[in-house]
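> give the three-dimensional model of this entry:
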Amino acid sequence: MRPGPGGPGKGRLLITVVGESLVDLIEDPSGEAVAHPGGSPANVAVALARLGQPTTLLTQFGDDAYGGLLRAHFTSSGVQLDPASVQDLPRTSVARTRVGADGQARYDFAIDWPSLPNGPVAGVADASRCLHTGSLATILEPGADDVLALVRDRRASMMISYDPNCRPSLSPDGVHAGRRVEELVAVSDLVKVSREDLDWLHPGQPPERVARRWLELGANLVVVTLGADGALAVTRRGVRRVAAPRVAVVDTVGAGDAFTAGLLAALSERDLLGAARRPALRAAGPEALAALLTDAVRVAAWTCGRRGADPPTRAALASLPAPA
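Predicted structure coming up:
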């Protein structure tokens, strides 16, 4: 699926995404596993490109059949792939995904995340105004240390976006994971996190309380996704919630990543991306926050109606009824 009308064009800001890509082996109703491109940061990059945002992806995958599937997916979606992403790895990472009767996805991983090919200050384009990262790439060693160093190195010149997207099966030590999450929160401008992540990282604590703590650490905007209940945004100026559109859910694979991309695209379209725009992001009022969240939940809702991580183009998104 190629980018729809309003694709990469004049005046749009380059967004760089750093993190894992993998192949999701998703069981269909008959029990047969079908291969779908996936990986949280890779999903974000694809969704951004389909929404018309110029996007570069620095990831890691092998020169094998699954790697070829990923490369074709990125090319057809309009993602500019960093050449260093294709490496002499023993395999391309795989996740086996089982979708329950409720549409919720559960994962088993076979993933490697080695050191970044160009080291801790990998070749992220200087033209980028936003660097997004998250998920397994920020927690799995040895590459996770390089990602943290990269974020710290580029924060002065780029806005930083971060999604913890926790995977307890690969991070059984919640205390250690929590420390790494807060290290990244402290150097991020925008943090998007799911209610499920917060329930694991900070059991029993209300999402708004954790979000306010993360603002104190250094974030300017914390957005919490609430599944079918929508999303909430927390800034130093207050809290804003929006509801989610009603859709027939096929599965939730990639929905959170689609939300992240929808949020970043909405920020770009409203001139709120980039290191120089931090004061404007901090000053965003309730109406602006509601508009950002509404755009993001629409992208996520559309994706829930598709099998696997298959986010919409801008043209396809227009087919979703407008919120009441």
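
> make it CA atoms for all contacts and neighbour counts henceforth
Fine.

> can you map out the helices along the stretch 151-300 of the chain?
174-185, 195-201, 207-217, 255-269, 278-282, 286-304 (DSSP state H, counting those that start in this stretch).

> all strands of the stretch 1-150 of the chain, in order?
For the stretch 1-150 of the chain, the strands defined by DSSP state E, counting those that start in this stretch cover 15-18, 22-27, 33-38, 55-58, 61-62, 80-81, 86-87, 94-99, 105-110, 130-134.

> Proceed likewise with the subsequent sequence, for comparison:
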Amino acid sequence: MEPGNDTQIPEFLLLGLSEESELQPLLFALFLSMYLITVFGNLLIILAVTSDPHLHTPMYFFLANLSFVDICSISTTVPKMLQNIQTQSKVITYAGCVTQIYFFLLFAGWDDFLLAVMAYDRFVAICHPLHYTVIINSQLCVLLVLVSWIISVLHSLLESLMVLQLSFCREVEISHFFCEINQVVRLACSSTFLNDMLMYLAAVLLAGGPLAGIIYSYFKIVSAILRISSAQGKYKAFSTCTSHLSVVFLFYCTVLGVYLSSAVPQSSHSSAVASVMYTVVTPMLNPFIYSLRNRDIKRALKRIFGVPVM
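Alright, predicted model coming up:
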């Protein structure tokens, strides 16, 4: 198909992670397994938090929301990939691609803000323990989640509307397994200056802002923990943060790794493979990180499955 300008693109082609036909059954089985593990694991976290009165606290309220966002995030990308592998088709409609961009940015942004909110929760719990129940009340918890959701909705809506203003060439092959916004914008035949500026601004404000809040929170947390005299007290205080810190480290390291490496000349295929880490692997590992290192979650899960709690 010869390149040309066409403002009414009917469809895009998602090239996926590999075009080798013999690898498709393996990729289908692998990603289906990862998807089911992610959904089942995060649903268990939500069920544990909602069913156990001992977990009706701000920390677990935020954790349940994070699990919900992880389910939604992976459901935005992987099912379409599995469908394309199963049907041996690479097609995604123009409307479907823009919709995927919208929801992926929505849930990625919401995930980002929730991690910052959870860091603030740990900061208040450790640095201001006597005022914790007064500061982190139920109204504030709902407000923080709601504000995070509203900001994410507005950002993803603006990014999607900016994509709709672009005109595309007829060769619309995306070297990715989903409609990643950077990849889609690169395909445009019209000027992408405003899109690029918006993406850079969003990266600084909506990604850098929460990250700065997390770093500041943990700087204050570490300072407070070092002032605790007993080793047991230090361990107990830090143990409440290890799961969240592990998730933060995993999320930001994979995201920053992908987007910083995108500045270095490399194939789009390599970027797509690296993107699997934060789009699929991170949501899958979150339930394991929180359940394996958290006694309260393990007790709640045992009650759900009828296992005697010691």
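
> work out the TM-score between the chains.
Once superposed, the chains reach a TM-score of 0.31 (TM-score structural alignment, normalised by the length of the second structure), with 153 aligned residues with a C-alpha RMSD of 6.1 Å.

> sorry, back to before: out of the strands of the stretch 1-150 of the first structure, nearest to A301 of the first structure?
strand 105-110 (15.1 Å; C-alpha to C-alpha).

> what segments of the stretch 1-150 of the first structure are helices?
Going by DSSP H, counting those that start in this stretch, the stretch 1-150 of the first structure shows helices at 40-50, 65-77, 143-154.

> do the stretch 201-310 of the second structure as well
208-226, 231-239, 242-261, 268-276, 282-292, 295-304.

> how about the fourth one: buried residues?
When neighbours are counted by 16 or more other C-alpha atoms under 10 Å, the buried residues of helix 268-276 of the second structure are found to be H269, S271, A272, V273, A274, S275, V276.

> tell me how many other residues crowd G213 of the second structure.
Counted with other C-alpha atoms under 10 Å, the neighbours of G213 of the second structure add up to 17.

> hmm, I typed the wrong one, I wanted T99 of the second structure.
So T99 of the second structure, with other C-alpha under 10 Å, has 16 neighbours.

> list the contacts for the residue nearest to it when sequence neighbours are not counted?
Of all residues beyond its chain neighbours, the one nearest T99 of the second structure is S160 (7.8 Å), with distances taken as C-alpha to C-alpha, 6 or more residues apart in numbering. Neighbouring residues of S160 of the second structure by C-alpha atoms under 8 Å, 6 or more residues apart in numbering: V98, T99, I101, Y102.

> try it again at 10 Å.
Listed by C-alpha atoms under 10 Å, 6 or more residues apart in numbering, the contact partners of S160 of the second structure are C97, V98, T99, Q100, I101, Y102, F103, L105, L154, I181, N195.

> go on, V222 of the first structure?
V222 of the first structure neighbours (C-alpha under 10 Å, 6+ apart): 162-163, 185, 188-193, 207-208, 210-215, 232-236, 239.

> same thing but at 8 Å, please
Counted by C-alpha under 8 Å, 6+ apart, V222 of the first structure has contacts L190, V191, K192, V193, A211, W214, L215, A233, V234, T235.

> go on, Y162 of the first structure?
H132, T133, G134, L184, V185, S188, L190, V191, K192.

> the first one contacts A42, doesn't it?
No. Counting by C-alpha atoms under 8 Å, H132 of the first structure stays clear of A42, with 10.5 Å between them.

> so for these two, which residues contact both of them?
V17.

> and of the contacts of V222 of the first structure, the nearest to L317 of the first structure?
Taking the contacts of V222 of the first structure together and measuring to L317 of the first structure by C-alpha to C-alpha, the closest member is K192, at 21.2 Å.

> what's the neighbour count on that closest one?
Count around K192 of the first structure with other C-alpha under 10 Å applied: 25.

> ok, it - contacts?
Shown in contact with K192 of the first structure (C-alpha under 8 Å, 6+ apart): S161, Y162, D163, P164, V222, V223, V224, T225, T260.

> which of the residues you listed fall within strands?
S161, Y162, D163, V222, V223, V224, T225 (DSSP state E).

> report how many residues lie close to the third one.
By the other C-alpha under 10 Å criterion, the neighbourhood of D163 of the first structure contains 27 residues.

> then the last one?
Using other C-alpha under 10 Å as the criterion, T225 of the first structure is surrounded by 26 other residues.

> from D153 of the first structure, how far out is it?
Taking C-alpha to C-alpha, to the nearest Å as the measure, T225 of the first structure falls 28 Å from D153 of the first structure.

> so what's V117 of the second structure up against?
Neighbours of V117 of the second structure in contact, by C-alpha under 8 Å, 6+ apart: F62, L144.

> secondary structure element holding it?
Assigned by DSSP states H and E, V117 of the second structure belongs to helix 94-127.

> how far does that helix sit from the chain's center?
6 Å (C-alpha atoms, centre = their mean, to the nearest Å).
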